[in-house]
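J.: sequence first, then the predicted structure, then my questions.
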Amino acid sequence: MAHAFVVAVMISAGFRISGGHLNPAVTIGLCAGGHITVIRSLFYWIDQLLASVAACALLSYLTGGLTTPVHTLAAGMDSLKGVIMEIVLTFSLLFTVYATLVDPKKGFLEGLGPLLTGLVVGANIMAGGPFSGASMNPARSFGPALVAGDWTDHWVYWVEPLIGGGLAGLIYENFFIVKTHVPLARDEEAY
């Protein structure tokens, strides 16, 4: 539950600054949907990765050398299953981001996007954590791996956002966001 609430709060806190981008998977999903440029996406990715490394290094220092656990696949979970699991989890996360934060016709969900996104992260962690670690966030996996020097299965946590995040962005943008052309209002001439 801590993950769910901290994600909700951090999205809310950063929403007016960066759109609440905490996660390279979200950034690539929004880039795939045309809501952020490739160049800005690259800068966001760099910032997200540096923030993860800094947080993990600081945590290691403050705790006398303890490291943040590294995402790895559970026993019996091969790489293909891990990638598929992370694609599904990341897709559901990005679908929620699009439905509650990006879609201009949010309806009654207006203002609930950060909380609902956080709750999906929490639910995905409970469902997928025992199998793939439920990263859904390459930055969340990168910082601990770098600080611990443990790159076991790390590639899985980079392949999945490219597929899951990008796929969700493309699908939601092209099939669920209704784009209509509204003619500009014109002054009518009085006769």
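T.: Ah, there it is. This is a predicted model, so every value here is computed, not measured. Numbering: from 1, shown residues only.

J.: only C-alpha atoms for contact and neighbour calcs from this point on.
T.: Will do.

J.: show me where this protein has its helices.
T.: Under the criterion DSSP state H, the chain contains helices at 2-18, 24-32, 38-62, 79-97, 113-132, 138-148, 156-160, 166-171.

J.: please identify the deepest-packed of those.
T.: Per-residue neighbour counts averaged over each of the helices of the chain give the maximum for helix 24-32, namely a mean of 27 (mean count of other Cα atoms under 10 Å).

J.: residues contacting it, please?
T.: Taking contacts as Cα atoms under 8 Å, 6 or more residues apart in numbering, the residues outside helix 24-32 that touch it are 21, 36-38, 41, 44-45, 48, 90, 94, 97, 136-139, 161-162, 164-170.

J.: do stretch 148-168 as well
T.: Contacts of stretch 148-168 with the rest of the structure, by Cα under 8 Å, 6+ apart, involve 24-26, 28-33, 67-68, 70-73, 79, 82-84, 86-92, 94-95, 135-138, 141-142, 145.

J.: centre of the chain versus it, how much separation?
T.: Averaged C-alpha coordinates place stretch 148-168 at 12 Å from its chain's average position (Cα atoms, centre = their mean, to the nearest Å).

J.: and the comparison structure, right after this:
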Amino acid sequence: MSQTTELVPKSVLTRIQDFSDPRQEWRRLFAELYGTFLLVLVAAGGGMMGQAFPGVIDRSAAVTAPGLMVLGVILFMGKVSGAHLNPAVSIAFALRGDFPWWRVPGYIVVQLAGAALAALVLKAVIGVSATAGSNYPASGYSTWAAFWMEAILTLGLVSVILGTASGAQNVGLFGAFGVGAYIVLAGLWGSPISGASMNPARTFGPDLVGWDFTDYWVYLAGPLAGAVAAVGLAFLLRGRGGGASGSAAAQGALFTEVSEGDR
């Protein structure tokens, strides 16, 4: 018997690892709310802090912080909820067959709530408008240019997420480094045009608190289009989803490891 099962009753472990047990859904939903809160805290916080203290935070730091935060969140709670932190990711996992559709609405609601809560906290603490932490198309660029940038960047992000959580490519918690690194790199080159949101919740929170949904459709439609395209590419690269390891990574699986039979 492992040390884990000696410390925790087997019945409790069974319930926690049962994706379909409604008694455990609150745990996963809270993880998504908390994780998205932390992500938006640094993603929107960079712009809002820059507004309050001009010249203190440059663009490189502002786009690096969310990637590092996502890395940390995946490492500490990825096995609780899957650490989606993004409605586009939840929908992509469901389209891939690694996540049940009935759980998607709950995940999206708490992701949006966590983002809004983070924006509220930032506004209260920093004292500037939450719109300073949101995303908008760059001056001189059309909303369609920003849309395509968001779609392309999200295509890469979701491809990395699906790839590191699927079958033989499942690299467990080390996938966090791949996802975090991608977010940093995408932000470094893509943020000047669209802000490199890649996440409808990340932009929704500041927009709601600042009550300015100007061009929000870009940050909803762009990431969703990129996520759907990534699911199609995943099928071309690896065939159908729904394998044990991919589902475990997508849904949250405490104490789960990839077995030889799943490779």
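T.: Received the coordinates, thanks. Predicted, not measured: the structure shown is a model, and the values here were computed from it.

J.: picking that back up, now render the helices of the first structure as TSV, adding distance to Lys179 of the first structure.
T.: Shown next, in TSV, are the helices of the first structure (distance: least, Cα to Cα, whole Å):
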stretch	distance to Lys179 of the first structure
helix 2-18	24
helix 24-32	17
helix 38-62	22
helix 79-97	18
helix 113-132	21
helix 138-148	31
helix 156-160	29
helix 166-171	14
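
J.: how about these, which one is nearest Ile177 of the first structure?
T.: Nearest of those to Ile177 of the first structure, taken as Cα to Cα: helix 166-171 at 9.3 Å.

J.: for Leu122 of the second structure, give its distance to Ala181 of the second structure.
T.: Per Cα to Cα, to the nearest Å, Leu122 of the second structure is found 25 Å from Ala181 of the second structure.

J.: now Asp98 of the second structure
T.: When Cα to Cα is the yardstick, Asp98 of the second structure and Ala181 of the second structure sit 23 Å from each other.

J.: next: Leu68 of the second structure.
T.: Counting by Cα to Cα - Leu68 of the second structure and Ala181 of the second structure are separated by 8 Å.

J.: also Gly50 of the second structure?
T.: According to Cα to Cα, Gly50 of the second structure stands 23 Å off from Ala181 of the second structure.

J.: repeat that for Phe76 of the second structure.
T.: Phe76 of the second structure is 17 Å from Ala181 of the second structure, where distance means Cα to Cα.

J.: swap in Ser134 of the second structure?
T.: Counting by Cα to Cα, the gap from Ser134 of the second structure to Ala181 of the second structure is 21 Å.

J.: what's the counterpart of Ser247 of the second structure in the first structure?
T.: Following TM-score structural alignment, no counterpart is assigned to Ser247 of the second structure within the first structure.

J.: the inter-axis angle of the helix or strand hosting Ser247 of the second structure versus helix 143-163?
T.: With the criterion set as DSSP states H and E, the secondary-structure element containing Ser247 of the second structure is helix 244-251. Going by axes from the mean of the first three to the mean of the last three Cα atoms, to 10 degrees, helix 244-251 of the second structure is angled at 130 degrees with respect to helix 143-163.

J.: quick check: angle from helix 244-251 of the second structure to helix 87-96?
T.: 150 degrees.

J.: off-centre distance for helix 244-251 of the second structure?
T.: In terms of Cα atoms, centre = their mean, the centre of helix 244-251 of the second structure is set 16 Å apart from its chain centre.

J.: and it, what does it pack against?
T.: helix 59-81 (3 or more Cα pairs under 8 Å, 6 or more residues apart in numbering; DSSP states H and E).

J.: now with 7 Å, please.
T.: For helix 244-251 of the second structure, not one helix or strand is in contact under the criterion 3 or more Cα pairs under 7 Å, 6 or more residues apart in numbering; DSSP states H and E.

J.: what's the counterpart of Ile125 of the first structure in the second structure?
T.: Residue correspondence to the second structure (TM-score structural alignment): Ile125 of the first structure is matched to Gly187.

J.: Gly166 of the first structure maps to what in the second structure?
T.: If you follow Gly166 of the first structure across to the second structure using TM-score structural alignment, you land on Val228.

J.: the second structure: which residue goes with Ile36 of the first structure?
T.: Checking TM-score structural alignment: Ile36 of the first structure goes with Phe99.

J.: now do the nearest residue to its match once chain neighbours are set aside against Val179 of the second structure, distance only.
T.: Of all residues not flanking Phe99 of the second structure in the chain, Phe93 sits nearest, at 5.3 Å (Cα to Cα, 6 or more residues apart in numbering). With distances defined as Cα to Cα, the gap from Phe93 of the second structure to Val179 of the second structure amounts to 15 Å.

J.: wait, Arg28 of the second structure touches Ala83, no?
T.: No: look at Arg28 of the second structure against Ala83 with Cα atoms under 7 Å: they stay out of range, at 9.0 Å.

J.: who's more crowded, these two?
T.: Comparing Arg28 of the second structure with Ala83 by neighbour count (other Cα atoms under 10 Å), the higher total belongs to Ala83, at 29 against 23.

J.: aligned partner of the more buried one in the first structure?
T.: Taking TM-score structural alignment, Ala83 of the second structure has Gly20 as its aligned residue in the first structure.

J.: mean distance, stretch 41-54 of the first structure to its aligned residues in the second structure?
T.: Superposing on the second structure places stretch 41-54 of the first structure at an average distance of 0.5 Å from its equivalents, by mean Cα distance after the TM-score superposition for the first structure.

J.: show me the contacts for the match of Ile36 of the first structure.
T.: Applying Cα atoms under 7 Å, 6 or more residues apart in numbering to Phe99 of the second structure gives the contacts 93, 247, 250-251.
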